[in-house]
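Novice: fold the following for me, if possible:
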Amino acid sequence: MTEALDGAFKPKSVAIVGASRSPGKIGYEILRNLKEYGYKGKIYPVNPAAEEILGIKCYHRISEVTGNIDLAIISIPAKFVPEVIDQLGEKGTKVAVVISSGFSEVGNRELEEDLVRRAKRAGIRIIGPNVFGVLYSPSRLNATFGPRDVRPGNIAFITQSGALGIALMGWTVTEKIGLSAVVSVGNKADVDDSDLLSWFRKDENTNVVLIYMEGVVDGRKFMQEARLTTKFKPVIVLKAGRSEKGMAAASSHTGSMAGSDVVYSASFKQAGILRADNLEMAFDWAVAFSALKIPKGKRVVIVTNGGGVGVMATDSCEAAGLEVFDPPERLKKEFKRFMPEFGSAKNPIDLTGMATHEEFRGALRTAIRDKIIDCIITLYCETAVSDPMKIAEAIKEVFDISSKPITVAMIGGEDVSKAIDFLKEHGVPVYPDTERAVSAMAALAKWSERRSTL
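Specialist: Next comes the predicted model:
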């Protein structure tokens, strides 16, 4: 059944049922996003009172549309949606994204059940209701009323929260995080996280799946699909509703069936899912995975120009399960080539505050060549003797030729911020503090370990 979801992400035609002529209205913004993001398929705005919107011919009713409609985006009052589903069934529609609210999330379960019943009869998969749309960057499809300028990438983001999902779409742009897809699932009346995991598992444009969820519809089905997916691709879940009141809030928000948080955590671990504690952590991990470099083990080397941050990173690594090992003498000898006599090659590899981009480049090249090292954490503190941009360029140069994962923390002022932006632009997992760089590396190692046991 997941093949039907091709219609959601790779449609040849899209109808906007409830397209509007008024800027600021959902039906207008979705149509504008679809057009301006560069979708090349056929677009059919449906509005009984309009002849043209944004230069695109409008249709007064669905029956007037010539040809099939692969994907329908529905933004009309809830009570009219089931009838529209019947009409779409006659147009060969594969998927309908129901933007409209007013279903089970407000206690109107009968209307939602009628919607699903008619959709099944018509052979249509329903995403929603109560959603903000879908985006798939490889198809240049932005059928949402969120930001238009989402950066293409390889992270698929599934969200049960509409407002949060829209906000995070915009945030990923400013953070230079690329997305392959964004799917707002809302009430999950039909298509749920399990269906989407099955589809993204086979999607060559997606390398990591990140899910914000408040509850699951069918726990057994979800864990089965997650277990199959995590053998090939990491799945990161941010599960809200940990507390009793949080679970109650989740239930009233999307009508979710929330369960024991302890049960969720245990099930996630068994299925190979990585559970993040917060949004920052979830996206930090996703960015690290998007670089497609997975460690073979937990043996980490820390390369730094600051002793203090090296100590902090060591503490964080130990707490996160990474092994900050003592390098053999032959390796220490190699590292000592890139530091003054008062430097340290014990691990952390302290190049000292005198280090320039040349020393960083040499030490990192040494680290990626040695088989005893599984992964590398690079820490830079701004000094007067080093140029942050040159440091960033040296890190990128080594990162590009490394088969081992490298995460980076850069700490400093305005010049460091520019260097961080440079690394983000080139797909290097970089963070503004040591804790986040370590956390991201630990997630890579944890998934590598869990995958081997599935």
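Novice: for the rest of this, base every contact and every neighbour count on C-alpha atoms.
Specialist: OK.
Novice: residues contacting Ile127?
Specialist: Applying CA atoms under 8 Å, 6 or more residues apart in numbering to Ile127 gives the contacts 95-98, 184-186, 188-192.
Novice: inside strands: which ones of those?
Specialist: Mapping the contacts of Ile127 onto strands (DSSP state E) picks out 95-98, 184.
Novice: returning to that earlier point: out of the contacts of Ile127, who's the most crowded?
Specialist: Neighbour tally across the contacts of Ile127 (other CA atoms under 10 Å): the maximum, 32 neighbours, falls on Val185.
Novice: that one and Ile158 touch, don't they?
Specialist: Yes. Using CA atoms under 8 Å, Val185 is in contact with Ile158, at 7.1 Å.
Novice: and for those two, which residues touch both?
Specialist: Joint contacts of Val185 and Ile158 (CA under 8 Å, 6+ apart) are Asp193.
Novice: which SS class is the residue of the chain positioned farthest from its centre?
Specialist: Here the chain reaches farthest from its C-alpha mean at Glu341, the gap being 44.3 Å by CA atoms, centre = their mean. Secondary structure, DSSP: H, G, I helix; E, B strand; the rest coil: Glu341 is coil.
Novice: so how far is Ile411 from it?
Specialist: 25 Å (CA to CA, to the nearest Å).
Novice: coming back round to it: now distance to Val84 too, for the ones in strands among the contacts of Ile127, in JSON lines please.
Specialist: Formatted as JSON lines, the ones in strands among the contacts of Ile127 follow (distance: CA to CA, whole Å):
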{"residue": "Val95", "distance to Val84": "13"}
{"residue": "Ala96", "distance to Val84": "10"}
{"residue": "Val97", "distance to Val84": "12"}
{"residue": "Val98", "distance to Val84": "11"}
{"residue": "Ser184", "distance to Val84": "21"}
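Novice: tell me the one of those residues nearest Ala266?
Specialist: Minimum distance to Ala266 across the ones in strands among the contacts of Ile127 is 25.6 Å, recorded for Ser184 (CA to CA).
Novice: thought Pro129 was touching the closest one, still the case?
Specialist: No. Look at Ser184 against Pro129 with CA under 8 Å: they stay out of range, at 9.3 Å.
Novice: list the buried residues in stretch 286-303.
Specialist: 286-291, 293-295, 297-303 (16 or more other CA atoms under 10 Å).
Novice: in a helix, Ala313, correct?
Specialist: Yes. Membership of Ala313 in a helix is supported by three-state DSSP.
Novice: right, and it touches Asp433 too?
Specialist: No. Using CA under 8 Å, Ala313 is not in contact with Asp433; the gap is 9.5 Å.
Novice: this one next, for a side-by-side:
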Amino acid sequence: MKTNAIRGYVVDRLQYALNPSSVAVIGASRCPGKVGHKVIDGLQKWGYQGKIYPVNPRAEKVAGLKAYPTLREIEEPVDLAFIAVPAHLVKSILEDCVAKEVKIVVIATSAFKEIGRGELQDELTEYCRANELPLIGPNLVGMGSPALNFNCGFIPYLPTLGPVAMISQSGANLLAALGTSQKDHYGMSFFVGLGNKADVDFSEFIAYAGKDDNTKCIAVYMEGLDSPEAFIEACQSVAKPVVAIKVGRSPIGVKAAFAHTASENVRDDAYYDEVFAQAGALRATTWQEFLDVSLALGTQPALRGENVVMITNGGGSGLLSCDHFDRCGLPLKELKEISPSLAGRIRAYMPMFGSPLNPVDISGTASPTQYKGAFMQAMRDPAVDGILGSICPTAVTNVDAVVDVVIEVHDRYRRLGKPFIMECQGGEECQRAIMKLRDHGIPAYPTAEQAVNAMVALYRYGQMQKK
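Specialist: The predicted structure follows:
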């Protein structure tokens, strides 16, 4: 249902969705393959320190814990109720939640609006709103926070801890992001699946993320936007970048989005461009761009001007980057246009056959010392706004040593507020380099286009801040 504006009581209670002292799992199952069992297993396996109350009228114990016939028979307070029972039983469970004064409810159950049962879904939403009981879902996979060892849902693992809050309508894509987080060190502060978002919408989780100390960037995957006014309000109210990807652009995609999460897309795609522009949210068009851009915005300052210097030991990497910067509307300038003396100062750190244009090609024989000198000259120059570095592993390139140099320069000059992005194109040694750089707060990517997209996003965000 539509949310016209951010509701304070909902934002206040979202803490209980991600950091509850107690969780009741209604529909807890003794069968390891059932959702009601996986939820408890995930809480226990990942180290949740709060109390877990299985609710199952036909069991005395579930997963080694005392089970309760109903929610009302739990003696202690319950912060979060996770509901995994058939759709026709949900209303009575919600009545128990209200009587028990549960802080917030999550409905994992499907078979609501997405299969044509919109009236039932609206009835549940209206009941919860009348009782100021925030409802997340239905038809969702769960939520979690790696900082709190909290994994609540049928989710196989927690992500790597980091700066990005992931708010997703799709459970499948959320799970993909969690896998990417573990594999590629894409760090998250928290994550949540919204499913059909019958009650709690993007806007209130964005507002919550704006207050979360661990969150530096907010990434939103959406299939439908019922409440554009609230979304715009939320994005404008937070002093953090918001990256959004809106799917369901194609005619068949419109139908698929409704069948998946009951998302109704009656507006053309240009409408969403306008909404994102008003909100001050950066729109990504592909999943890879969505991940790459949010990682950069979560770890680096905005790019305040157009003067980007690229330093590489591979001419081909530089040319790919040149062309993509141009396609993205942020063409590189020659060094002499940025700072008259910069080319001469960087020349001291390259062989005669190197190129001091921009990209600066310090050649395939470049040593860690040459990389360090070139990076430091660019970083120290007040006319330079940002640096893009590139490593191409020749037979003489000490990739590990160059990575250490990048980390040293980044840490030493972080106070200047200049974004530093790396591209490492190669094999296993470059994959290890990317992971180490990301672990030190430096966004690093395997292709020129990904690195350029990240820098351009930092520029776009800087222009939004100026406005």
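Novice: please state their TM-score.
Specialist: TM-score for the superposed chains, counting by TM-score structural alignment, normalised by the length of structure 1: 0.96, backed by 451 aligned residues with a CA RMSD of 1.5 Å.
Novice: can you find the partner of Val235 of structure 1 in structure 2?
Specialist: Taking TM-score structural alignment, the alignment pairs Val235 of structure 1 with Val242 from structure 2.
Novice: for its match, grab the count of nearby residues.
Specialist: Using other CA under 10 Å, Val242 of structure 2 has 28 neighbouring residues.
Novice: check the one 4 residues further on too.
Specialist: Lys246 of structure 2 sits with 19 neighbouring residues when counted by other CA under 10 Å.
Novice: go on, the one 3 residues further on?
Specialist: Applying the criterion other CA under 10 Å, we find 16 residues in the vicinity of Arg249 of structure 2.
Novice: that one: what's its closest spatial neighbour, skipping adjacent residues?
Specialist: Nearest residue to Arg249 of structure 2 in three dimensions, chain neighbours excluded: Asp269, at 6.2 Å (CA to CA, 6 or more residues apart in numbering).
Novice: one more: Val35 of structure 2?
Specialist: Counting by CA to CA, 6+ apart, Phe154 is the residue found nearest to Val35 of structure 2 once chain neighbours are left out, at 6.0 Å.
Novice: which residue in structure 1 aligns with that neighbour?
Specialist: Looks like Phe154 of structure 2 aligns to Phe145 there (TM-score structural alignment).
Novice: which residues touch that match?
Specialist: Contact analysis of Phe145 of structure 1 by CA under 8 Å, 6+ apart lists 26, 29-30, 33, 132-133, 166.
Novice: just give me which of these are shared by structure 2.
Specialist: Using both residues aligned by TM-score structural alignment, their matches' CA atoms under 8 Å, structure 2 keeps these contacts from the contacts of Phe145 of structure 1: 26, 29-30, 33, 132-133.
Novice: quick one: contacts for Glu52 of structure 1?
Specialist: Residues near Glu52 of structure 1 by CA under 8 Å, 6+ apart: Cys58.
Novice: I meant to write Lys396 of structure 1 there.
Specialist: By CA under 8 Å, 6+ apart, Lys396 of structure 1 lies in contact with 423, 426, 428.
Novice: what segments of the stretch 151-300 of structure 1 are strands?
Specialist: For the stretch 151-300 of structure 1, the strands defined by DSSP state E, counting those that start in this stretch occupy 152-159, 179-184, 208-213, 235-239, 274-275, 299-304.
Novice: to Leu141 of structure 1, which of these lies closest?
Specialist: Leu141 of structure 1 sits nearest to strand 179-184 of all the strands of the stretch 151-300 of structure 1, at 9.2 Å, using CA to CA.
Novice: whereabouts in structure 2 does the closest one align?
Specialist: The alignment of strand 179-184 of structure 1 onto structure 2 (TM-score structural alignment) spans residues 188-193.
Novice: mind reading off the mean deviation between the matching stretch and structure 1?
Specialist: In the superposition with structure 1, the average deviation recorded for stretch 188-193 of structure 2 is 1.0 Å (mean CA distance after the TM-score superposition for structure 1).
Novice: what's the spacing between that stretch and its chain's center?
Specialist: Taking the mean of its C-alpha atoms, stretch 188-193 of structure 2 sits 7 Å from the chain's own mean (CA atoms, centre = their mean, to the nearest Å).
Novice: same deal with stretch 94-112 of structure 1?
Specialist: Worked out by CA atoms, centre = their mean, stretch 94-112 of structure 1 lies 25 Å from the chain centre.
Novice: what of stretch 94-112 of structure 2?
Specialist: Centroid separation for stretch 94-112 of structure 2 versus its chain: 27 Å, with CA atoms, centre = their mean.
Novice: wait, Ser137 of structure 1 touches Phe157, no?
Specialist: No. Counting by CA under 8 Å, Phe157 is not a contact partner of Ser137 of structure 1; they are 11.8 Å apart.
Novice: now do the shared contacts for the two.
Specialist: Taking CA under 8 Å, 6+ apart as the criterion, Ser137 of structure 1 and Phe157 both touch 179, 181.
Novice: for Tyr380 of structure 1, see how far away Ala313 of structure 1 is.
Specialist: Where Tyr380 of structure 1 is concerned, Ala313 of structure 1 sits at a distance of 12 Å (CA to CA).
Novice: got a list of what Asp195 of structure 1 touches?
Specialist: Taking CA under 8 Å, 6+ apart, we find Asp195 of structure 1 in contact with Thr2.
Novice: so can I have CSV of the strands of the stretch 151-300 of structure 1 showing distance to Arg201 of structure 1?
Specialist: Output for the strands of the stretch 151-300 of structure 1, formatted as CSV (distance: least, CA to CA, whole Å):
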stretch, distance to Arg201 of structure 1
strand 152-159, 10
strand 179-184, 13
strand 208-213, 9
strand 235-239, 10
strand 274-275, 16
strand 299-304, 29
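Novice: quick one: closest of the ones you listed to Ser448 of structure 1.
Specialist: strand 274-275 (11.0 Å).
Novice: and that closest one, what does it pack onto?
Specialist: strand 235-239, helix 261-270 (3 or more CA pairs under 8 Å, 6 or more residues apart in numbering; DSSP states H and E).
Novice: and the ones you listed, which is most packed in?
Specialist: Ranked by average neighbour count under the criterion mean count of other CA atoms under 10 Å, those are headed by strand 235-239 at a mean of 23.
Novice: what's the angle from that one to helix 261-270?
Specialist: Orientation of strand 235-239 of structure 1 against helix 261-270 (axes from the mean of the first three to the mean of the last three CA atoms, to 10 degrees) gives an angle of 170 degrees.
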